[in-house]
Every structure is written in C-alpha cells, then in structure tokens.
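S.K.: Generate coordinates for the sequence data below:
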Amino acid sequence: MQVNIAEAKAKLSELVDAAERGEEVILARRGRPVARIVPTILSKPMFRFGVASGEVERVPDLLEPMPEGEIAPWE
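M.R.: Next comes the predicted model:
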C-alpha cells in the first residue's frame, strides 16, 4: 500500500499495525515513493511454544544425576 506523507501523519498507528501484519507500507511525497515502514526483527516472536510438538519424546530431568555410561565420555 502506498500512502502520501500527509495522510500517513493522521494514520500512523494504522500503518504500523499493517506493517506488523506483513503488509508493505510505502510512504510517498507527491506520489513518489520515498520511504518504507517495515517491522523490526524484535517485533517477531523469538520462540513459539509447541514448535517441536510430537518430535521430542522425553526431556531429561537436569537435576537428576547422569547414568555412569553417559558420564564416561565427558570425563
């Protein structure tokens, strides 16, 4: 979507929301594109719960001692 700067001043919050949703927002001066509003990397989730759902069978208890067979290679 292309928006003139004068209109963008009045609708800045809406334009930022659109950019966060993935829409391309172009700011124009007298109909000529001059800038683009894009989401930052930080606005995207760093981690989503359930991504590996069904792929991990057992998560080890980190407070339990390791079996002797697993400790030997680390010593």
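S.K.: Every contact and neighbour count from this point should use C-alpha atoms.
M.R.: Will do.
S.K.: Tell me where the protein has strands.
M.R.: With DSSP state E as the criterion, the chain has strands at 2-4, 25-29, 32-37.
S.K.: structure for this one too, so we can compare:
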Amino acid sequence: MQVNMHEAKSQLSKLGEKVWDGETVVIAKAGKPYLDLKPHREGQVERRPGRLKGQIVIADDFDQASQEIIDAFEGGF
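M.R.: Model (predicted):
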C-alpha cells in the first residue's frame, strides 16, 4: 500500500495498525516512494561477522560431489 505524506499524517494510527498486521506501507512524497513504515522490534541483535569463528567445522571433502549427485541437480536422472 502506498499513501501520500498528507494522508499518512492524518491516518498514522490506522496505518500503524496495518503495518502491525503485516501489511507493507510506503509513504510517498510528490508521488515517489519516500519512506517505509515498519513496526519497531525490541531486542534485535546486531550482527557481528566472525562471532562463530572456530565453532563451525567444514569437512575436507565439502566441495567434492559424486557424478550421481551432480547429475541429480542438473537434471541428468
């Protein structure tokens, strides 16, 4: 759903309920998308690259596959 800025100001409460119900609301300015209205989520954890380093083990033969498996993925069966 896309609404203009004026409509968003006058119907913010109603639009907020729609967003919480799962609807996507885009607020437009001069007819072009300007803002996305999203619900606030508590406790989102900030992603930190490498925080599982040393905890994940990848087998030496991870990227080796038999011809049978390759054929199955490529439609050879």
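S.K.: quick one: TM-score?
M.R.: Once superposed, the chains reach a TM-score of 0.53 (TM-score structural alignment, normalised by the length of structure 1), with 42 aligned residues with a Cα RMSD of 0.8 Å.
S.K.: Need the strands of structure 1 in a markdown table (columns: distance to Leu15 of structure 1).
M.R.: Converted to a markdown table, the strands of structure 1 look like this (distance: least, Cα to Cα, whole Å):
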| stretch | distance to Leu15 of structure 1 |
| --- | --- |
| strand 2-4 | 9 |
| strand 25-29 | 7 |
| strand 32-37 | 8 |
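S.K.: How about residues contacting stretch 6-22 of structure 1?
M.R.: Glu24, Val25, Leu27, Ile37, Val38, Pro39, Ser43 (Cα atoms under 8 Å, 6 or more residues apart in numbering).
S.K.: Could you rerun that using 6 Å?
M.R.: Stretch 6-22 of structure 1 has contacts (Cα atoms under 6 Å, 6 or more residues apart in numbering) with Val38, Pro39.
S.K.: Equivalent analysis for stretch 33-46 of structure 2, please.
M.R.: Contacts with stretch 33-46 of structure 2, where a contact means Cα under 6 Å, 6+ apart, come from Val25, Val26, Ile27, Ala28.
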